[in-house]
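Participant: Following is a predicted model, sequence given first.
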Amino acid sequence: MTESDLCTRAIAYLKPVEQDSTPAISLSREDSPVFQPFTNDLLVSYVVDAGDRLAFVQHRHLDKERVSVDQLHSMAVSNLQALAEEKLVVRQYGAIYVALMGGNFEASLLTLDVMWTHWYAHLAPDGFVAAAPARDLLAFCDASSVQGLVELRQVVERSWNCDHPLHPHLYRRTGARWQQSSITH
């Protein structure tokens, strides 16, 4: 994989905020991955598919390509949208919907506003609640669906030992933002 134009090929990718604030290793700013806050427990990072792995966009790539963090975010969300337009399938299971897209970017779809405001808005007239307990798992329902909320909690419970975990929370979409949900139905 060449490092040219990494920023233009980046895809928005959610990562958990680590509760342990002691870093395992210390990196210079240039070698540090670019992160932006998404929720109080999730960060948006930016990755490029390198075939056998995902390579993180680092601050040195921004400097080299003269790209701002905001520009990177815009390009990465646009690239995620293009990927979703090509691969995304949403299936209904009981009272919830599950997003399927190949295994790396399902949870990252939370960053894709068009998905929630246009593509699937009709599925949740009372707003969205979603579970994204791992990078490859995104389920959602209408916020008014008591059965949907029960099923989302079951998805979270079944995913406790998954690869690439995020957090075992439900998220509520309020306006254009996702927030950890305190829904207790």
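Facilitator: Arrived safely.
Participant: C-alpha only now, for contacts and for neighbours.
Facilitator: Will do.
Participant: distance of the residue nearest in space to the middle of the chain from Q81?
Facilitator: Note on the chain: the residue nearest the mean C-alpha position is S108, at 1.9 Å, using C-alpha atoms, centre = their mean. Shown here: S108 relative to Q81, a distance of 10 Å by C-alpha to C-alpha, to the nearest Å.
Participant: Over to F105?
Facilitator: Distance of F105 to Q81, given as C-alpha to C-alpha: 11 Å.
Participant: again with R29
Facilitator: Distance of R29 to Q81, computed by C-alpha to C-alpha: 29 Å.
Participant: And G102, by the same measure?
Facilitator: On the measure of C-alpha to C-alpha, G102 and Q81 end up 14 Å apart.
Participant: Check it against this one:
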Amino acid sequence: MDLSLEDEEDRYELRITAEDVREAYLLDARRFMQLGLVGEVVFWLALIVGAADGPVRLVAMGAYAGAAIAIAWGVIQVGKASGMRPAQQGLFLLLALAPLVRLIPVAAFIGRNSSVASLWRPPAQTGRSAEAARQRAQTRQQQRAEKSSRRSKPAALEKRQAADELEVFDGQKGVQRVDTQAAVRAMPAAPAKHSVEPAARAVQWPANDMARQQALARLSTALPRIRLIDTEGHADGAQMPPELIMRDLNIPLDGDLSLLDLPVTRATKGAFGVQYMVEDGKRFNAVLASDLADAALSMDELHRMALANLRRLVKGELKLKRANPKEASYRAMRIKLDGSHESSVLLLDDLWDKTFKKHTPNGVVAVMPSRDECTFIDLSALTKGGLADLREAMLQAKRLNGEVVNAILHRQGRHWALAGELDGV
């Protein structure tokens, strides 16, 4: 008789699949990662709020080491769960130990913060560090006190100091800041005079110099503007006579013209009478002869300064485009600048000799109907419809402005010559 209690239905077989192994590895990895996170938190808490004694230092160091080991082991378990080969697991382990690189910024953090650095110093150095920290705190407190005392100066004193300095333009050195009070202090001592209140006596001699510097500052923004087309044979650099200037201004020629304070007008480029405009508020005013005298500038110095300002304007805003882009045969090129000084571009030799040379290899013919219009063509285009293009540009300017300067200009070398007028304008 068989007394065996085994039954086929009571037999169970425990089978461990690859999925079970992977889940077990992942579970271990998660636990080790959690332990590593706890170690990180303990480490940073010990760094930030710990006291400067041995046990806390040991806790911080132990927490960081434990966190690194736990994270490394967790990453290894992830590698096993992923079915990596030993070589791949070794590489993965190197990646797992990468957090140890954080010891570099941690060391820098400790070095910059004395309260944290005390956790990592031996007890013998702690006293000296505390004394150094107290000295640095006292130094910072003194610096803050000095800053607050400087800020508490009366506003009137600051205004007086600002008024003692003035930005001016020197024709040779450019814009400079002048200390008028320093000039007063450098003045040779005058013979003493009896006075009831000597402190109230003001020094008057720098007034003329200050007026000159203010006039220079105003003229430092001057820009050239072509006002006359025919200089009637006057040499370059010459001051145009009053009768030509007044004819341009439509002023009757009565009385002694030498007594008039007229705009400075310089003969330039063989064909132009150039005046100089400064912006006063929202309008441009011409530089007068009296302005030049107040600034103690020569006309040539003013001219060089104005051309330098024009070059800066051109460098930032100059555009060149076809005057009529809808017509492929249209050969005229139109200059666009700021809407006020397009015609002044005729004064810049470097533009015509270099920048525009590729558009006018055979020579330049141009028109400037108004101060804000300048159109030019290559000399060879005159026989290919270019003259009609210039006439159309002139008529368009006339429709916009009502009155135009009807003159054809031909560039010869570095000078311009009046070549005639356009018919039908």
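Facilitator: Perfect, thanks for sending it. As the structure is a prediction and not an experimental result, all values here were calculated from the model.
Participant: where does the TM-score land?
Facilitator: A TM-score of 0.85 describes the superposed chains when it is computed by TM-score structural alignment, normalised by the length of structure 1; 183 aligned residues with a C-alpha RMSD of 2.8 Å.
Participant: neighbour count winner among F105 and Q81 of structure 1?
Facilitator: Per other C-alpha atoms under 10 Å, whichever of F105 of structure 1 and Q81 has more neighbours is F105, with 24 against 21.
Participant: Trace that one over to structure 2, please.
Facilitator: Aligned counterpart of F105 of structure 1 in structure 2: H341 (TM-score structural alignment).
Participant: pretty sure that match belongs to a strand, no?
Facilitator: No - under DSSP: H, G, I helix; E, B strand; the rest coil, H341 of structure 2 sits outside any strand and is assigned coil.
Participant: ok, now which ones touch it?
Facilitator: Applying C-alpha atoms under 8 Å, 6 or more residues apart in numbering to H341 of structure 2 gives the contacts 224-225, 371-372.
Participant: ditto for T221 of structure 2
Facilitator: T221 of structure 2 neighbours (C-alpha under 8 Å, 6+ apart): 278-279, 306, 309.
Participant: what helix or strand is it on?
Facilitator: Using DSSP states H and E, T221 of structure 2 sits in no helix or strand.
Participant: Ok, V175 of structure 2 next?
Facilitator: strand 174-179.
Participant: Other residues contacting that strand?
Facilitator: Contacts for strand 174-179 of structure 2 (C-alpha under 8 Å, 6+ apart): 164-170, 217.
Participant: how about the helices of structure 1, start to end?
Facilitator: 6-9, 59-65, 69-87, 113-114, 146-158 (DSSP state H).
Participant: Please read the previous query as pertaining to the stretch 101-250 of structure 2.
Facilitator: Secondary structure of the stretch 101-250 of structure 2 (DSSP state H, counting those that start in this stretch): helices at 103-112, 114-117, 123-151, 155-163, 180-185, 207-219, 242-249.
Participant: right, and these - which one's nearest W73 of structure 2?
Facilitator: helix 103-112 (19.2 Å; C-alpha to C-alpha).
Participant: counterpart of the longest helix anywhere in structure 2 in structure 1, which residues?
Facilitator: Assignment by DSSP H gives helix 18-49 as the longest helix of structure 2. Under TM-score structural alignment, helix 18-49 of structure 2 has no counterpart anywhere in structure 1.
Participant: likewise stretch 304-322 of structure 2?
Facilitator: Taking TM-score structural alignment, stretch 304-322 of structure 2 hits residues 74-92 over in structure 1.
Participant: Name the residues of that stretch that are buried.
Facilitator: Neighbour-count burial for stretch 74-92 of structure 1 flags 74-81, 84, 88 (criterion: 16 or more other C-alpha atoms under 10 Å).
Participant: residues making contact with that stretch?
Facilitator: 7-12, 46, 97-102, 109, 111-112.
Participant: go with 10 Å
Facilitator: Identification of contacts with stretch 74-92 of structure 1 by C-alpha atoms under 10 Å, 6 or more residues apart in numbering yields 7-13, 44-48, 68-70, 72-73, 97-102, 105-106, 108-109, 111-115, 120, 138-141.
Participant: Buried members of the residues you listed into ChimeraX, please.
Facilitator: A single ChimeraX command selects the buried members of those (16+ other C-alpha under 10 Å):
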select :7,8,9,10,11,12,13,44,45,46,47,48,69,72,73,97,98,99,100,101,105,106,108,109,111,112,138,139,140,141
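Participant: what about the helices of the stretch 101-250 of structure 2, which gets the closest to L292 of structure 2?
Facilitator: Closest to L292 of structure 2 of the helices of the stretch 101-250 of structure 2 is helix 207-219 (C-alpha to C-alpha; 8.2 Å).
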